[in-house]
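1. What follows is a predicted structure for the sequence shown.
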Amino acid sequence: MTDDADARRLAWVYLSRVVEGPCPALSALIDRIGVTEAARAVRECDLPESLRSATELRRGTDCAERDLDLVARLGGRALTPDDVEWPSWRMLALGQLDATRDRSAAVPLVLWVRGPLSLPDATEQALAVVGARCSSGYGEQVAADIAGDLAGQGWTIVSGAAFGIDGTAHRAALAAGGTTVAVLGCGVDRPYPAQHERLLAEIAEYGLVVSEYPPGTTAHKHHFLARNRLIAALSDGVLVVEAGMRSGARNTVKWARRLGRPALAVPGPVTSAASVGCHRMIREGEALLVTRAEEVVDETGPLRLAVPDRAVAADETPDGDEGLVYAALPQVGSRLPAHLAADSGLPLATVRAALPALELAGLVGSDPSGWFRLTRTERLVR
């Protein structure tokens, strides 16, 4: 790592500790003057009025090197927007929200991660499963069936590691041999709830534990409301299985809708207080009714986007979204859909819909390494 890159990483981590969570005003300052200069301005209190109170409490606390060392000893790492592993395309929608409507509507400064997987790869095809903490046997059975089925099909299950539906979804994904991501409202070194310490350790071993809060940060109520936006952002859709009238799961659905993700809900018995929130979201058009994994895939997977009626001729240059995806493919080598989304600036679902159209047109092919351009000779053979 170069001196400049090291200085930038320490600046990101320092600022992450100063504000501990989303801070639109600080994000705007970083965009304007750069992260190292923003860190200097915070240390010296050379700040606009909108940032002074937000940074006053911890601006004198610079333990960036200690934080990095601590998370490394846990087998984790800190991801910043400078890193290759930063989930850029997942963060795009967050960056486009109006932060004046909600203080949490900001891209995280740092993502603290424990686990062996790449975050962009792990969330390439992901579903958030959330719901009641005081779940019923019915809700846990439905959540386990849907999460287990999808995990077995290669979907990543994202949730918040809470009691009830969250924990059930994580366990079902692990039992199916699939991938699961837990997004916390505290430091990744602080199991929360404490009774899920073993579950979180297993997730960190086979999946990922993620937080925007620095190591050692304890859980607070407002952290979970901010955490919900990351659960929605890291997923292709949000599924609610059981929710009371004032359930926090509805907050995650709000973020899904603002980010353009499908929101889904499972109905329950009409006499069940645990499903009142799901029924209300379905009735008021906030969420679509689903009952099994196939319906979830139909609403959140790439097949719900129509393939263009006219295939592109082999000697034409494709236009529209297909053209942008084709242009993002290298002349030599292959790319995964997530990388194409980042390079083309298109949503992943749009990229996934465009690739089959290009394949039908005889312009691209695929193999386990990803998608690639076909030469003219290969087009004729196919």
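-> Right, received. Where do you want to start? Numbers count the residues shown, from 1 in each chain.
2. only C-alpha atoms for contact and neighbour calcs from this point on.
-> Fine.
3. does residue 239 sit in a helix or strand, and which one?
-> strand 238-241 (DSSP states H and E).
4. Look at the nearest residue to residue 71 once chain neighbours are set aside and give its secondary structure.
-> Nearest non-adjacent residue to residue 71, counting by Cα to Cα, 6 or more residues apart in numbering: residue 77, 5.8 Å away. Three-state call for residue 77 (DSSP: H, G, I helix; E, B strand; the rest coil): strand.
5. surely residue 77 meets residue 67?
-> No: taking Cα atoms under 8 Å as the definition, residue 77 is not a contact partner of residue 67, at 9.7 Å.
6. what number of residues lie near the residue nearest to residue 71?
-> 19 (other Cα atoms under 10 Å).
7. how close does it get to residue 113?
-> Note on residue 77: its distance to residue 113, by Cα to Cα, to the nearest Å, is 5 Å.
8. on that earlier part again, who are the packing partners of the strand holding residue 239?
-> Packed against strand 238-241 by the contact rule (3 or more Cα pairs under 8 Å, 6 or more residues apart in numbering; DSSP states H and E) you find strand 126-131, helix 137-152, helix 249-258, strand 263-266.
9. Name the SS class of residue 326, please.
-> Relying on three-state DSSP, one would call residue 326 helix.
10. and it, how many neighbours does it have?
-> For residue 326, the count of nearby residues is 23 (other Cα under 10 Å).
11. Could you do residue 112 as well?
-> If we define neighbours as other Cα under 10 Å, then residue 112 has 25 of them.
12. Confirm that it sits in a helix.
-> No: assessed with three-state DSSP, residue 112 is strand; it does not lie in a helix.
13. measure it to residue 78 for me?
-> Separation of residue 112 from residue 78 (Cα to Cα): 5 Å.
14. Then residue 295?
-> Applying Cα to Cα, the value for residue 295 to residue 78 is 36 Å.
15. Same check on residue 58?
-> The spacing between residue 58 and residue 78, counted by Cα to Cα, is 19 Å.
16. Included below, for side-by-side comparison, is a second structure:
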Amino acid sequence: MARAALSCLIEPGDRVAGRWVREYGPEVVAWDLTRSQKQPPYAEGRRVGSPRARERARDPGRELERIQRAGGRFVCPGDSEWPTQLDDLGDARPLGLWVRGRPDLRLWALRSVAVVGARACTEYGSHVAATLSAALARAGWIVASGAAYGIDAAAHRGALAAQGATLGVLACGVDRAYPSGNAELIDRLAQQGLLVAELPLGEHPTRSRFIMRNRVLAALTRGTVVVEAALRSGSLSTARQARDLGRITMGVPGPVTSAVSAGVHELLRTGAEVVTEAAQVVELVGRIGADLAPAHRVPLTPRDRLPRGAVQVLEVLPGRGTVDSTWIARESGTERDEALGRLYELLSLGFVERQGDRWRLSTPPAEHPIRW
């Protein structure tokens, strides 16, 4: 009850108020800020919250009833559903989280990856975010993002399209559809996934609340992938906070001519991991030695399988016309008998043809698999 009251009164990420709660306990601080007629001495004259916020904080029971009627709940430190990785935020740790959705938040967060990026993304960025998130979902990972336009929405939709799990961290109350253009998507997140916010029902987003929301997204997940971001981008703050918290930070490179990818490229220059597919993300955030991405190997061609001496002879044959074995031996730097032996090897494999005493490349060159 005390933490619910304080979440109505204190802005997300307030380290000073977080220190009060740590030192004096949430019950004492809630009483001092909402009921006491005197200013608490540790506040040092600082006023907390607007008159409306102070009025709401005086009746936390009503706020808890409202979230229950909305099909949600309030989760705070000490609850079995509380994701303990949020404790890494120290005094900036959320006082509690307002949650909509049936799944267990702690269990989902244990295997989650944040996929974030630009709101004004390109078609390339939207495609990458959707396909990456769909592949992560099929691999059993929960995709977390901020439910905003652009990369966030593409990430959520990609996970949902793969019948996967996805989690939205909001900068407003979990009953508000912001942005309004994503109202249908946010409703699907509440029905099929999870919606999480530090702010109680009815609260609206602000610029500072978006920035503070990013720290929760960074701390809650195992790693953060930035798909597209300009040099000034809120998604970069998510990645930086993830890095500061010891989480894995990753970036998907884009065209070097694209301003929307300039921030990602700068992030990669400062130590973030390059990823281009979901398997590489899973390798970084998954179990060490067990979730390795498959190695990409260049497919071998028939020419790649040839012995070095045969390649040496084959390379001197002209593209057109015929030559004799003496010329081939001289140009390849081999003895005539060795060159002749190599030519017969190449003939049996279909690389060359003999015309009388002269030799030429097969037309077309052999591309069939060699069976040794």
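-> Great, that's in hand. Because the structure is predicted, anything quoted here is derived from the model rather than measured.
17. Hmm, residue 210 and residue 110 of the first structure touching each other?
-> No: Residue 110 of the first structure lies out of contact with residue 210 (Cα under 8 Å); the separation is 10.2 Å.
18. Nearest the geometric middle of the first structure, what residue?
-> When the first structure is reduced to its mean C-alpha position, the closest residue under Cα atoms, centre = their mean turns out to be residue 234, at 1.1 Å.
19. what do we get in the second structure for that residue?
-> In the second structure, the residue equivalent to residue 234 of the first structure is residue 220, according to TM-score structural alignment.
20. what does residue 176 of the first structure give?
-> Checking TM-score structural alignment: residue 176 of the first structure goes with residue 162.
21. tell me the contacts of the closest residue to its match other than its chain neighbours?
-> Spatial nearest neighbour of residue 162 of the second structure, chain neighbours left out: residue 134 (5.2 Å); criterion: Cα to Cα, 6+ apart. Going by Cα atoms under 8 Å, 6 or more residues apart in numbering, residue 134 of the second structure touches 155, 158-162, 164.
22. Which among these count as buried?
-> 155, 158-160, 162, 164 (16 or more other Cα atoms under 10 Å).
23. out of those residues, which are inside helices?
-> Counted as lying in helices by DSSP state H, out of these, are 155, 158-160.
24. Farthest-apart pair in the residues you listed, please.
-> 155 and 160 (8.7 Å; Cα to Cα).
25. Tell me the spacing between the equivalent of residue 206 of the first structure over in the second structure and residue 163 of the second structure.
-> Using TM-score structural alignment, the equivalent of residue 206 of the first structure in the second structure is residue 192. Counting by Cα to Cα, the gap from residue 192 of the second structure to residue 163 of the second structure is 9 Å.
26. what does residue 240 of the second structure give?
-> 30 Å.
27. quick one: which of these two has more around it?
-> More neighbours surround residue 240 than the other of residue 240 of the second structure and residue 163, with 19 against 13 (other Cα under 10 Å).
28. Where does stretch 350-359 of the first structure end up in the second structure?
-> Using TM-score structural alignment, stretch 350-359 of the first structure pairs with nothing in the second structure.
29. Oh, that last question was meant for stretch 11-23 of the first structure, not what I typed.
-> On the second structure, the counterpart of stretch 11-23 of the first structure by TM-score structural alignment is residues 2-14.
30. what's in contact with the matching stretch?
-> 17, 26-27, 30-31, 48-50, 53-54, 56-60, 63-64, 74, 76, 91-96, 198-200, 209, 212-213.
31. wait, which of the ones in helices among the buried ones among the contacts of residue 134 of the second structure is closest to residue 264 of the second structure?
-> The closest of those, once distances to residue 264 of the second structure are taken by Cα to Cα, is residue 155, at 16.7 Å.
32. who's in contact with that closest one?
-> By Cα under 8 Å, 6+ apart, the contact set of residue 155 of the second structure is 115-116, 126, 129-130, 132-134, 143, 145.
33. Just name the closest of these to residue 182 of the second structure, please.
-> Closest to residue 182 of the second structure, out of all of the contacts of residue 155 of the second structure and judged by Cα to Cα, is residue 145, at 13.1 Å.
34. That closest one -> the first structure?
-> Residue 145 of the second structure maps onto residue 159 in the first structure, by TM-score structural alignment.
35. between residue 112 and residue 78 of the first structure, what contacts are shared?
-> residue 71.
36. Can I take it that residue 227 of the first structure is in a strand?
-> No: counting by three-state DSSP, residue 227 of the first structure falls outside a strand, being helix.
37. okay, now it: neighbour count?
-> Neighbour tally, residue 227 of the first structure, other Cα under 10 Å: 24.
38. That one is in contact with residue 182, isn't it?
-> No: look at residue 227 of the first structure against residue 182 with Cα under 8 Å: they stay out of range, at 10.6 Å.
39. For residue 74 of the second structure, which residues are in contact?
-> Applying Cα under 8 Å, 6+ apart, we find residue 74 of the second structure in contact with 4, 64, 67, 96-99.
40. neighbour-wise, which of these leads?
-> residue 99 (29 neighbours).
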